[in-house]
Structures are given as C-alpha cells and as structure tokens.
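*Asks:* okay, predicted coordinates and the sequence, questions at the end:
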Amino acid sequence: MSQEQKLGQAKTVARALVGLLSLLILLGGSPAMAQFNEVDDLAAEQAKEKQELEKMKQELRSIKGEVNDAMRSMSELTQTMQERPMAGAGQPVHEVHLFAKEKDIDLGGGKKAHCLTYNGQVPGPELHLKEGEPTRIVLHNELTVPTSLHFHGLVLPHTVDGLPRAGTAATKDSQPKSERYLRPGEIYAYQFIPTVQASGYYHPQVMHLKQRDLGLYGAIIVHPRLNSRSPDQELSLFINKVTVAAGKESGQKAQDVLVINGKTAPHIPAIETSPGKRLRLHIFNLSDQAVPLHLSGHRLEVVASNGSDPLEPHVIRDTVNLNPSDRVVVDILADNPGVWSLASDRPNQVSDKEGNFPSGLAVVFKYKVQ
C-alpha cells in the first residue's frame, strides 16, 4: 500500500472517530444539558418572583401611606368639626340652656322633697327639635357635685353622647380637660345635629340613677324633617318615685311617693282637650315598678315603643303596660266628651299607705267647655 493510500485511510478513520465521538457526546450529554437548562429556568423564575415581591412591597407601602394620609385627614376634619361653631350654611342654631340646681319641690298635699332639677323644675324643660336642625344644649352645673348630660334615645356621635371627652371640652383657662364630667361651676355646650326622629329624654351619666331619681330628667323629642300627620296637642308624662324625707318641724313622715311630672294625685295638673282633637303623649316610666296605664272612655293608639320606628298601622290598646325604664308614645282621639281619668290599674299605685284615694298615679283627663 502506498503512502498516499495509508494517509487517506487514516483520514477516513479519523472522520469516523470524530463522528462517533460527537454522537456519544450528543447522546450522553443531553441529561446534563437538560439539568443546566432547568437550573437556568429556575433561577429566572426566582428572579421574576423576587421582582414581583418587590413590586408588591412597593404597592403595600404606597397603600399604607395613603391610609395614613386619609386617617390624618379624618382626624383633622373631626377636630375642625369639634372646634368650629355650629352655625352652618346660614342655618340658625337651636340653643337651649339647662341649669342643674338643687330645689325643694312641692309634690302636692303638703308633701315636699329636696330634688335636683333642671331650671328649677321637675321634669326639666320639654325640648322639641327637628331632624337636621343644628342644636346646642348648654349645661350649667350649679350643683355641689359633678354631673353630665346624656340624650337617651337619640343617635349621636360619641363626643356628645353623655359625656365630654378629652380634647372636646375646655377649662376656664381654655386648656383641654380629661374628666368625663362637669365639676361644680363648669359649663359645657353639647353640639349636634339630630338625624333620626325620636322620643327620648335627657339625664345625667355621672351617678346616673341617683341623680335621675332625684329629678334630673326631661323630654327631648325629635320631629321628622318632612311633613307628616302631626297631633293637635303633644305633651310628655314622666312616672317616677320620689322619697320624701321625714321632717321634725313639719311632722312629715318619711315615705316613697309615686308622681307624674313631679306631682302626686290629686294635685297633678289636668290634661285638657277639645272634641275632635288628636293628642300625643310621650310616657316615660322611670320608677322601679311596672305600671298598667288606662284611660277610661277612650282607646290608646300605640305609635312607638322603646325607641322603635313609628308603628304602621298603630296598635290599639285599652291599657298600656310600662315596665321600669319603658317609654311609649300613644295617640288619643278626643271623641268622647266628659271628665275621665288616666290612671294606673293597680290600687296600690293610686292610693297611699294610709288608704287615701286618689294618690299617686292618676291624672284628670277632661274636655274644655265649649
């Protein structure tokens, strides 16, 4: 074999070896290459997830900043609303002044009791408001003990619901006060806009039951903004029990006396009406006894009970039962002229311990002479 033939054969073998080696690399290296590719893909995925997480963190930081800004704005708005006067958009403010003071009250029949009063009377002044009407009720504490004011039955912001809070009241030197009451000699203005029709009453939240039972209460009625069927007459009746202390000089015996609007029968002022009139009574039972109240010769239309929305249709009753702390609104159609009685059906609630009748919870209901 010549030298050239040997060289050609060597080249052929070399090419075959190169081809075989390439095939082996291709077949044997595929798993390794696939693993490298998977690692690369996983790294890319992790990098992408990291970018997305970072983006989410940025968005959360942005949202948190917006929430903080909104909360600061709301806080500033609330502070502004508390500090600015109630006069808004030229609408007049309904302003009332209540003076909490001590006074001896004549219950009738020679019975007297030392009471806590608003404006020297029991119950306090009857307040009539309208939905949407800016209202300012100024409490003057002329007592020797702390007191406050709560509007029972009204839906109001917490800053005026019963007690002045820190930052909403000021002392005489205009510094914020943290106490949740008015000390003797202090004055506080409760400012609000009633938004819901209501039949409620105002009373203290400090030493609540004691001060209320001694006479600190009065009706607060919120009338609807829109015209509705209105009664011809409207008044409130408070049922309560007053403790009469013994008096050495007067000879008065210590006793508990049931009263309506601070008077005991037969000294309670009569309810007077005319034929065809519609009366509305807001009745509050502040005593510790259940009272079945009946108006002879008439039916009672229950309009609302214990803060409920006006009932439609009205519920007709012969007798209305009031448990302790109950309040009810009833309409009466004056369609039976004469002299009648609105009284408890319980004998022990219309007579005293000595058996004297009438006494306690009985009021004359009569028609005016035409």
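*Replies:* Structure received. Residues are numbered from 1 along each chain as shown.

*Asks:* going forward, measure contacts between C-alpha atoms and count neighbours the same way
*Replies:* Will do.

*Asks:* what's the burial count for the closest residue to Pro92 other than its chain neighbours?
*Replies:* Spatial nearest neighbour of Pro92, excluding adjacent residues (C-alpha to C-alpha, 6 or more residues apart in numbering): Pro134 at 7.1 Å. Applying other C-alpha atoms under 10 Å, we find 19 other residues in the vicinity of Pro134.

*Asks:* just Val39 next, same as before
*Replies:* Neighbours of Val39 under the rule other C-alpha under 10 Å: 12.

*Asks:* ok, back up a step: the residue nearest to Pro92 against Val96, yeah?
*Replies:* No: when contacts are counted by C-alpha atoms under 8 Å, Pro134 is not listed as touching Val96 (11.5 Å).

*Asks:* beyond the longest helix anywhere in the chain, next helix or strand please.
*Replies:* Secondary structure of the chain read by DSSP state H shows that its longest helix is helix 3-83. Sequence order places strand 94-108 as the next helix or strand after helix 3-83, per DSSP states H and E.

*Asks:* tell me where this structure has helices.
*Replies:* Counting by DSSP H, one finds helices in the chain at the ranges 3-83, 208-213.

*Asks:* list the contacts of the spatially most central residue of the chain.
*Replies:* With the centre of the chain defined as its mean C-alpha position, the nearest residue by C-alpha atoms, centre = their mean is Val155, 3.6 Å away. By C-alpha atoms under 8 Å, 6 or more residues apart in numbering, Val155 lies in contact with Pro194, Thr195, Val196.

*Asks:* likewise for Leu98?
*Replies:* Residues in contact with Leu98 (C-alpha under 8 Å, 6+ apart) are Tyr118, Asn119, Ile137, Val138, Leu139, His140.

*Asks:* presented hereafter is structure B, for comparison with structure A:
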Amino acid sequence: MSSQVPKLGQAKTVARALAGLLSLLTLLGGSPAMAQFNEVDDLAAEQAKEKQELEKMKQELRSIKGEVNDAMRSMSELTQTMQERPMAGAGQAVHEVHLFAKEKDIDLGGGKKAHCLTYNGQVPGPEVHLKEGEPTRIVLHNELTVPTSLHFHGLVLPHTVDGLPRAGTAATKDSQPKSERYLRPGEIYAYQFIPTVQASGYYHPQVMHLKQRDLGLYGAVIVHPRLNSRSPDQELSLFINKVTVAAGKESGQKAQDVLVINGKTAPHIPAIETSPGKRLRLHIFNLSDQAVPLHLSGHRLEVVASNGSDPLEPHVIRDTVNLNPSDRVVVDILADNPGVWSLASDRPNQVSDKEGNFPSGLAVVFKYKVQ
C-alpha cells in the first residue's frame, strides 16, 4: 500500500500538468500541428463544395444546351413548315418557278462568246408572268461558287421577301464583320408572296451582288391585272445590256464590250414577228450604262407605262422612246403596216462595231409573217 501512494500522487501530478498544458494551448489558439490539420480539413471541405458546385453548373449547361438544340430543331421544323404550307388564297394553286443561278459561256453571235452568270443557263432568265392576287413561289438555287440573292425590281413586296433570305456576316476590308444577306453556294431558298399591284418588273441579285446582274443574272417578272379588258395579242420582253467579250489567246482578239438585246448582238438577234392587225406589247429594260434612243421604223410606239408608273391614260404616242440607264418602259405596237422593218437605236455607235461594220449591237428585225 505504501508503495502505491506515491505512484498515485505522481499520476495526479501528471494529469494536472497535462490539463494545464491543454489550457495553455487553448489560450494560444492550439498547437501549430493541430492548426495545420484544421486548415487541411477546411480546405478539403471547401474543395469538395466547389466540386459539387462545378458539377451542378455542368448539369445546368448540359440542360441549357439541350434546350437550345431543341429550340433550333423546332425553328428548323417551323421554317420547313412555313416553306411547305399552302399560301393565303384557299383553293388557289401556287404559281411556282425554279431559278438556277449558274455560270455558262453564252454565244452572243458572230463568233463572239462571253462567260456569263445565268438563270437556268440563259440570258435573260425565264420570263415570269403572274396575276394580281396569285400566290407565288420563286425558288432560287445557288449553283454559283459565290453568294447571291434575289430582288424583285418594280414589285412592292414585304421586306421579309424581297431579296433578304437570311442574315449572315462577311468581313470588310479591315476584317470587321458587317451585316449581309445572301444565299451561300449550294443553298436553296423559296420566296413566297402574293403580288397585289400590276407591274412590269424584273428580278436580279440584291444591291450587294449587283455586279452579278451585269454578268447576266436578270429576267422579266410581269404582274398582270386581275381584270384585263385590253390584253395584247403578243407580249415580249427586251433587255438591253453591255457584255464584255474576253480577249482570245489563240485568235489574238482583244477584249471588247458588245451591246446586246436579250443576250445577242445584231444581226444575230432573233427577229420579232407579228401578223397584220395584231397588238404587240414590248417590255423594254435598259440595263446598260448608256442612254438608248430606240426607234421602230414604219410604226408608232404607244407608251403604256414608264419606270413602274401606273398605266398612262391617255397613252403617250412616240416614234422614238429614250431609255436612260436603268430605265424601263412598256409600249404597245399596232401591227398595221406589213413589211420588214427595224427596231434599233438611233445612235450610229450603238448599231455598228468599232470598225464601223453594220449591223451590230442594238438592231433587231421587225417583220410580218407571210400569210
């Protein structure tokens, strides 16, 4: 017993010392070793929390991405539905025309050829005849290697139709993006509209692609009145333009500008044929950069409309019509003087070539069919 008392007293002394040491450590904020353990625990907890938050953000992003993809698919389906759905005017058939923009070498006549941009492989493109109130769908196929677009010159249409198929971007010279609207190569777009006013217009690329018009992308689009009390017996569109013939490497021929009517130069322009007593209507478009005084020998020209005007009443009578660049005019001709005549420019340099050879340029035969 006596030997165990000191040991018990020593244990109590050690316990009191340890308690005092712990109190001191508490006052001092804990030992360095324990502080480090606490910091590690806190850091691990914080990292775990951040990991959970990141995982939650990833899940939210995946959800948003899925919603965006669903919305894009819905928009695509809606666009397709809008393209395919019947247009306003229940019971009316839709007048549908397909235009294929493509490159092609065009024979201007007399061995002269030019590399052109064409609609459906021809210059000008197909004539499109519509009626007021007729549901219309013009489908443009871009088979060019560059973007293109479509504008209906002379028709009053909503901005969502007239040459603005979609929005994109194209870099300017200083590499800054700018707003652009076009069909990229290989794209197809359907322009749907209902013409409400009669018009003598033409289709061609929009202003950002206007150079393509000079290279051959144009064609007539004529809107006829719903009720037409004075319909002509014949109707024809004439496009005046200037085409550049490339230099011939083998022949040594120099590059030259050639004036053409409907893609041909005189004397290779197809003759205009009519019969006695017929009324012929001409829609004439001057797409060249020159003023053209056009005269039909042996007849008078009855000006029906000019540059998109309403039909003129009374009609104006002329023996010569002057067309400035970009002018268009509608004239009626009463075939009352049988024979062979000429519809030609009154300017010598527009009906002959640079060597003075006649006919060339803007001269077409106007003749009556043999009865």
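*Replies:* Everything's here; your move. Remember, it's a predicted structure, so these values are computed and weren't measured experimentally.

*Asks:* what range does the longest helix of the first structure cover in the second structure?
*Replies:* Using sequence alignment, helix 3-83 of the first structure lines up with residues 4-84 of the second structure.

*Asks:* do the same with stretch 315-326 of the first structure
*Replies:* Mapped onto the second structure using sequence alignment, stretch 315-326 of the first structure spans residues 316-327.

*Asks:* how far out from the middle of the chain is the matching stretch?
*Replies:* In terms of C-alpha atoms, centre = their mean, to the nearest Å, the gap separating the centre of stretch 316-327 of the second structure from the centre of its chain is 30 Å.

*Asks:* over to stretch 263-280 of the second structure?
*Replies:* 33 Å.

*Asks:* not counting its neighbours along the chain, what's nearest Leu342 of the first structure?
*Replies:* For Leu342 of the first structure, the nearest residue in space outside its immediate sequence neighbours is Leu295; the separation is 4.3 Å by C-alpha to C-alpha, 6+ apart.

*Asks:* tell me which residue of the second structure matches up with the one you found.
*Replies:* Counting by sequence alignment, Leu295 of the first structure corresponds to Leu296 in the second structure.

*Asks:* what's the local residue count around that match?
*Replies:* Residues within reach of Leu296 of the second structure, counting by other C-alpha under 10 Å, total 22.

*Asks:* hang on, isn't it packed against Ser342?
*Replies:* Yes: distance between Leu296 of the second structure and Ser342: 5.9 Å, which falls inside the contact criterion (C-alpha under 8 Å).

*Asks:* contact partners for Arg181 of the second structure?
*Replies:* Neighbouring residues of Arg181 of the second structure by C-alpha under 8 Å, 6+ apart: Ser149, Leu164, Pro165, Arg166, Ala167, Gly168, Thr169.

*Asks:* now it: closest residue in space that isn't a chain neighbour?
*Replies:* Take Arg181 of the second structure and drop its neighbours on the chain: the residue closest to it by C-alpha to C-alpha, 6+ apart is Ala167, 4.7 Å away.

*Asks:* dump the residue contacts of the one you found.
*Replies:* For Ala167 of the second structure, the contact set (C-alpha under 8 Å, 6+ apart) comprises Ser179, Glu180, Arg181, Tyr182.

*Asks:* go on, Ala245 of the first structure?
*Replies:* By C-alpha under 8 Å, 6+ apart, Ala245 of the first structure lies in contact with Ala113, Gln252, Lys253, Ala254, Gln255.

*Asks:* which of the residues you listed are conserved in the second structure?
*Replies:* Of the contacts of Ala245 of the first structure, the subset whose aligned partners also make contact in the second structure (criterion: both residues aligned by sequence alignment, their matches' C-alpha atoms under 8 Å) comprises Ala113, Lys253, Ala254, Gln255.

*Asks:* out of those residues, which comes closest to Asp232 of the first structure?
*Replies:* Distance ranking of those against Asp232 of the first structure, using C-alpha to C-alpha, places Ala113 first at 34.1 Å.

*Asks:* that closest one and Asp213 touch, don't they?
*Replies:* No: under the criterion of C-alpha under 8 Å, Ala113 of the first structure lies out of contact with Asp213, with a separation of 11.6 Å.

*Asks:* what's the overlap in contacts for these two?
*Replies:* Both Ala113 of the first structure and Asp213 are contacted by Val242, under the criterion C-alpha under 8 Å, 6+ apart.

*Asks:* strands of the stretch 101-250 of the second structure, residue ranges please.
*Replies:* Taking DSSP state E, counting those that start in this stretch as the test, the strands found in the stretch 101-250 of the second structure are 112-119, 128-131, 136-142, 151-153, 167-171, 177-181, 188-193, 199-204, 219-224, 234-245.

*Asks:* among those strands, which is nearest Glu103 of the second structure?
*Replies:* strand 112-119 (4.5 Å).

*Asks:* what helices or strands is the closest one leaning on?
*Replies:* Contact partners of strand 112-119 of the second structure among helices and strands, from 3 or more C-alpha pairs under 8 Å, 6 or more residues apart in numbering; DSSP states H and E: strand 95-109, strand 234-245.

*Asks:* and these, which is most packed in?
*Replies:* For those, average neighbour numbers computed from mean count of other C-alpha atoms under 10 Å are highest in strand 234-245, which has a mean of 19.
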